[in-house]
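Colleague: this is the structure alone, sequence omitted:
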């Protein structure tokens, strides 16, 4: 059957697709006929159909329930030092001082990367003029010697 070769070729492009998915795709395609064989979104259909256990396929959809997360509560501030105000005013909104102080020692370059990651990836509202003082503080306190 031409479709079997075609799907195997398409699946080879996605090297991460296990062989059992190829066999399952062949079975599903044979059952569903030409309409299914022409779908361009076959990887998504295939993965959604084969990644769900057979017993769960007919089950009712699951329900997400609200949960409660208790975050650590601490009023501990960073130790006094140059730029302690910058780190206390910016970093304690999301991090406890203990969490930061228990990090491994890092170079100034690594601390800069960590601070910029929190700003760029996690959207930490740190003023650009506070980045240098925060990095200097962290390097002085937890920098490699």
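Modeller: Thanks, I have the structure now. As the structure is a computational prediction, the values presented were derived from the model and not from experiment.

Colleague: contacts, neighbours, all on C-alpha from now
Modeller: OK.

Colleague: would you map the helices across this protein?
Modeller: 2-13, 19-32, 34-37, 42-50, 54-57, 84-91, 97-101, 108-120, 128-142 (DSSP state H).

Colleague: would you list these in JSON lines and tack on mean neighbour count?
Modeller: Shown next, in JSON lines, are the helices of the chain (neighbours: other Cα atoms under 10 Å):
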{"stretch": "helix 2-13", "mean neighbour count": "13"}
{"stretch": "helix 19-32", "mean neighbour count": "15"}
{"stretch": "helix 34-37", "mean neighbour count": "13"}
{"stretch": "helix 42-50", "mean neighbour count": "14"}
{"stretch": "helix 54-57", "mean neighbour count": "10"}
{"stretch": "helix 84-91", "mean neighbour count": "18"}
{"stretch": "helix 97-101", "mean neighbour count": "13"}
{"stretch": "helix 108-120", "mean neighbour count": "15"}
{"stretch": "helix 128-142", "mean neighbour count": "18"}
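
Colleague: take this one as well and set it beside the first:
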């Protein structure tokens, strides 16, 4: 009888723990949530089978009550904020110096362009792109097109 109670409580606690992990940490429906739901269900089923219908109803009601309280307080309080991502990436490519450049300017590649890489124009490094051509490092390139945050170049002849 004691072993039945331990088995039921352990299965339900592990199952509810896995469901909370699924909701908080693992995005989408994955094996963690399905396994947690199955373990909690098996714990309730063993409670009905081994301990009787009356105790099975009590275990089911207790499980639903504990799960509801745990979910309510875990989302309501700021327990999970220390796991939340608070930083953001605010970097933008070529945004602050784009207006200094003009079509037709010639620069030199720092890295290979495959089709993207780095080139120097007016003593500043810029990320540049080709139309799919490969350009070796230390090669002269010419700006052929300026889009919003994109500099399109070709090998200068």
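Modeller: Received, thanks. What you see is a predicted model, and the numbers here were worked out from it, not measured in a lab.

Colleague: TM value for the aligned chains?
Modeller: The TM-score (TM-score structural alignment, normalised by the length of the first structure) is 0.24; 69 aligned residues with a Cα RMSD of 5.6 Å.

Colleague: out of everything not next to it in sequence, what's closest to residue 138 of the first structure?
Modeller: The shortest distance from residue 138 of the first structure to any non-neighbouring residue, by Cα to Cα, 6 or more residues apart in numbering, is to residue 111 (7.0 Å).

Colleague: and the gap between the one you found and residue 98 of the first structure?
Modeller: 16 Å (Cα to Cα, to the nearest Å).

Colleague: now residue 7 of the first structure
Modeller: For residue 7 of the first structure, the distance to residue 98 of the first structure equals 54 Å [Cα to Cα].

Colleague: also residue 54 of the first structure?
Modeller: From residue 54 of the first structure to residue 98 of the first structure the distance is 47 Å (Cα to Cα).

Colleague: then residue 11 of the first structure?
Modeller: Distance from residue 11 of the first structure to residue 98 of the first structure, by Cα to Cα: 49 Å.

Colleague: now the strands for the second structure?
Modeller: Under the criterion DSSP state E, the second structure contains strands at 106-109, 116-121, 124-129, 140-146, 151-155.

Colleague: and residue 49 of the second structure, which of the ones you listed is closest to it?
Modeller: strand 116-121 (65.5 Å; Cα to Cα).

Colleague: for residue 6 of the second structure, which of the strands of the second structure is the nearest?
Modeller: strand 116-121 (61.4 Å).

Colleague: end to end, how far does stretch 44-57 of the second structure reach?
Modeller: End-to-end distance of stretch 44-57 of the second structure: 9 Å, with Cα to Cα as the criterion.

Colleague: buried ones in that stretch?
Modeller: The neighbour-count check on stretch 44-57 of the second structure (16 or more other Cα atoms under 10 Å) flags 44-48, 51, 56 as buried.

Colleague: select from these every entry located in helices.
Modeller: Secondary structure from DSSP H places 44-48, 51, 56 of the buried residues of stretch 44-57 of the second structure in helices.

Colleague: need these in CSV (columns: distance to residue 73 of the second structure).
Modeller: Converted to CSV, those look like this (distance: Cα to Cα, whole Å):
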residue, distance to residue 73 of the second structure
44, 23
45, 27
46, 28
47, 26
48, 28
51, 30
56, 26
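
Colleague: so which of these is the closest to residue 2 of the second structure?
Modeller: residue 51 (10.3 Å).

Colleague: quick one on the thing from earlier: make TSV out of the strands of the second structure and add distance to residue 36 of the second structure and mean neighbour count.
Modeller: Converted to TSV, the strands of the second structure look like this (distance: least, Cα to Cα, whole Å; neighbours: other Cα atoms under 10 Å):
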stretch	distance to residue 36 of the second structure	mean neighbour count
strand 106-109	55	22
strand 116-121	46	20
strand 124-129	48	19
strand 140-146	54	19
strand 151-155	51	22
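
Colleague: so which of these is nearest residue 10 of the second structure?
Modeller: Closest to residue 10 of the second structure of the strands of the second structure is strand 116-121 (Cα to Cα; 55.6 Å).

Colleague: what angle separates the closest one from strand 151-155?
Modeller: Note on geometry: by axes from the mean of the first three to the mean of the last three Cα atoms, to 10 degrees, strand 116-121 of the second structure and strand 151-155 are set 80 degrees apart in direction.
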